[in-house]
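**Student:** Predicted model follows, preceded by the sequence.
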Amino acid sequence: MSLKGKAAIVTGSTSGIGQGIAEALAAAGADVMLNGFGDADAVERQRAGLERDHGVKAVFSAADMSKPDQIKAMVADAEAAFGKVDILVNNAGIQTVAAVEEFPDDRWELIQAINLSSNFYAIKAAMPGMKARNWGRIVNIASAHGLVASPYKVAYVAAKHGVVGLTKVVALETAQMNITCNAICPGFVKTPLVEGQIGEQARANDMTEEQVVRDVILASQPSKRFVGIDELGALTVFLCGDQASSITGTSLSVDGGWTAR
């Protein structure tokens, strides 16, 4: 499937799921704007590698996804670099694990800002250009936790449920404009975010990390294996192609059977 001639933004793409999706889009021929935090030299190696390996144009934005003005500027910068934004992948996310009554207020606000509100602001900024060209693909990386809940993840679950609702509204508003908006809902993927959760759960429950993976992290995932980042990249590429033009407003579970229960 070719996305040659298309231009994409992938938020939170300097590591983990976002990095894999950016790689997959570039491999399909799309120009890509990376976004995220991390070591400047490592980010530059990633950016240059996309150009070298796939013959596309790649740029980087350090926009903070908790800041609406920076999100708006990121989209404007991508439009200036590529001439347009055809594809928007909202992937940036953070996590904190705590009981409701102990959940830090500042972490609640930050998780809502990065995991949910950033999607809204990025879509709002990219939408006028997509409508003007009568073509666009929006992929929001939600979570199995956008469909079901788990204890101690109140902010994350609330935000990801919000992402699923946002996806549906955008899809309805753009259904006749050749613009699609879908949510991918992964189960557990072995990313730095999940690795951090493993350590937190181990400390909180006086367990080994191996016990946490087997009895806590993957307890709800019938496949008993982590979802592959390459699987999520391939699905994103498919959703961005013309073959998926009638798929919109959906929440696609990639969770080893978790939400089939």
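**Tutor:** Yes, it's here.
**Student:** rest of the way, CA atoms for contacts and neighbours
**Tutor:** Fine.
**Student:** what's downstream of the longest helix that the chain contains, the next helix or strand?
**Tutor:** Ordering each helix of the chain by length in residues (DSSP state H) puts helix 154-173 first. With elements assigned by DSSP states H and E, the helix or strand that comes after helix 154-173 is strand 179-186.
**Student:** next up, a second structure to put side by side with the first:
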Amino acid sequence: MALRGLSGKVVVVTGGGGGIGSATCLRFAAEGARVIVADIGAEAAEKIAAQIRAEGGEAQALQVDLTDYEASCAAVARAEAEVGPIDILVNNVGWDLFVPFLKSEPDFWSKIIDINLRGVLNITKPVLASMVARKAGGRVVSIGSDAGRGGSSGESVYAACKAGVIAFMKTLAREHSRQGITFNTVCPGVTETAMLESFMEAAGDKEKLRTAFTRAVPMGRMGRPDDLPGAILFLSSDDAAFITGQVISVSGGLTMHG
């Protein structure tokens, strides 16, 4: 059975050009949503949008640097003018490297914060303002991380940002629930993406780390990008209309929060 309320909806997925983002774009398209693949890489975004169109879906690429507030606002205005009002926003974009805190420097902190926290703020504000003005409800799902729930060695600033995203979603849920807009967070565990590969390269002894990650997961494997869209789409659907301010981990049992 298809999830209710996704067909025909306009959805923006940030970081949609790869990993969890591209898997999510493809699943939204399969449910009949009109997908805007937002990414800093124009070529990566267009590749996924073209794949969706080739499979009979509706999609277009949107190149945007989410660390730039004015560019984010302009991109939202352009998307709504060309495609239509945004019904669903998935804040997926993220980046990290393995750097113990005492070996990190403020320039690195700024980059991590700009991408993982400020980028969420920059795109959410114009999308949310449009949702509120239309009085038609909406869905915002942010991709957090279990690092933001339980900490993660070598990811201090990233974990702080993801904890911030979780708190940001909970606060917006309190501020806007009466307007029919829901805000929830999906937290991946260790997931096989390009970002994880870069993280393990920076940490050194990549294969040893891969083995350790795999052994740590009760289900016996690391996550894959295709493991995440189910939870993301559910929280974006009418089936989750009475769910807001919540956090769900998709981690194979690596973390189990009550």
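**Tutor:** Structure received. None of the values given here were measured: they were computed from a predicted structure.
**Student:** And the longest helix of structure 1, what does it pack against?
**Tutor:** In terms of contacts (3 or more CA pairs under 8 Å, 6 or more residues apart in numbering; DSSP states H and E), helix 154-173 of structure 1 is packed against helix 105-112, strand 179-186.
**Student:** Remind me what the first one packs against, helices and strands.
**Tutor:** Secondary-structure packing of helix 105-112 of structure 1 (3+ CA pairs under 8 Å, 6+ apart): helix 154-173.
**Student:** show me the contacts for the most centrally placed residue in structure 1.
**Tutor:** Taking CA atoms, centre = their mean, the centroid of structure 1 lies closest to residue 91, which sits 1.8 Å from it. Residue 91 of structure 1 is in contact with 10-13, 17-18, 140-142, counting by CA atoms under 8 Å, 6 or more residues apart in numbering.
**Student:** repeat that with 6 Å
**Tutor:** Going by CA atoms under 6 Å, 6 or more residues apart in numbering, residue 91 of structure 1 touches 11-12, 18, 141.
**Student:** Format these as a markdown table; extra columns: distance to residue 46 of structure 1, secondary structure and neighbour count.
**Tutor:** Putting these into a markdown table (distance: CA to CA, whole Å; DSSP: H, G, I helix; E, B strand; the rest coil; neighbours: other CA atoms under 10 Å) gives the following:
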| residue | distance to residue 46 of structure 1 | secondary structure | neighbour count |
| --- | --- | --- | --- |
| 11 | 14 | coil | 31 |
| 12 | 13 | coil | 26 |
| 18 | 12 | helix | 26 |
| 141 | 21 | strand | 28 |
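**Student:** could I get those residues as TSV with distance to residue 242 of structure 1?
**Tutor:** Formatted as TSV, these follow (distance: CA to CA, whole Å):
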residue	distance to residue 242 of structure 1
11	22
12	25
18	22
141	20
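**Student:** Please, where are all the helices along structure 1?
**Tutor:** Under DSSP H, structure 1 gives helices at 16-27, 40-54, 68-82, 105-112, 118-133, 154-173, 192-205, 209-212, 229-239.
**Student:** Point out the most buried one among the ones you listed.
**Tutor:** Ranked by mean neighbour count under mean count of other CA atoms under 10 Å, the helices of structure 1 are led by helix 16-27, which reaches a mean of 25.
**Student:** That one maps to which residues in structure 2?
**Tutor:** Aligning helix 16-27 of structure 1 against structure 2 (TM-score structural alignment) gives residues 19-30.
**Student:** just stretch 185-200 of structure 1 next, same as before
**Tutor:** Under TM-score structural alignment, the match for stretch 185-200 of structure 1 is residues 187-202.
**Student:** got the end-to-end distance for that stretch?
**Tutor:** 22 Å (CA to CA, to the nearest Å).
**Student:** Dump the helices and strands packed on helix 154-173 of structure 1 to CSV, plus distance to residue 52 of structure 1.
**Tutor:** What follows is those, written out as CSV (distance: least, CA to CA, whole Å):
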stretch, distance to residue 52 of structure 1
helix 105-112, 35
strand 179-186, 29
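**Student:** Which one, of those, ends up nearest to residue 255 of structure 1?
**Tutor:** strand 179-186 (5.2 Å; CA to CA).
**Student:** How many residues are close by the closest residue to residue 14 of structure 1 other than its chain neighbours?
**Tutor:** In space, and not counting its chain neighbours, residue 14 of structure 1 is closest to residue 36: 5.4 Å by CA to CA, 6 or more residues apart in numbering. When neighbours are counted by other CA atoms under 10 Å, residue 36 of structure 1 registers 20.
**Student:** right, and residue 36 of structure 1 touches residue 10 too?
**Tutor:** No. Contact between residue 36 of structure 1 and residue 10 fails when scored by CA atoms under 6 Å: they sit 9.2 Å apart.
**Student:** Tell me the spacing between the residue nearest to the centre of structure 1 and residue 177 of structure 1.
**Tutor:** 23 Å.
**Student:** likewise residue 190 of structure 1?
**Tutor:** For residue 190 of structure 1, the distance to residue 177 of structure 1 (CA to CA) stands at 36 Å.
**Student:** related to what we said a few turns ago, need the helices of structure 1 in TSV (columns: distance to residue 261 of structure 1).
**Tutor:** Output for the helices of structure 1, formatted as TSV (distance: least, CA to CA, whole Å):
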stretch	distance to residue 261 of structure 1
helix 16-27	25
helix 40-54	39
helix 68-82	37
helix 105-112	27
helix 118-133	28
helix 154-173	18
helix 192-205	22
helix 209-212	21
helix 229-239	21
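**Student:** Nice, that's everything, thank you.
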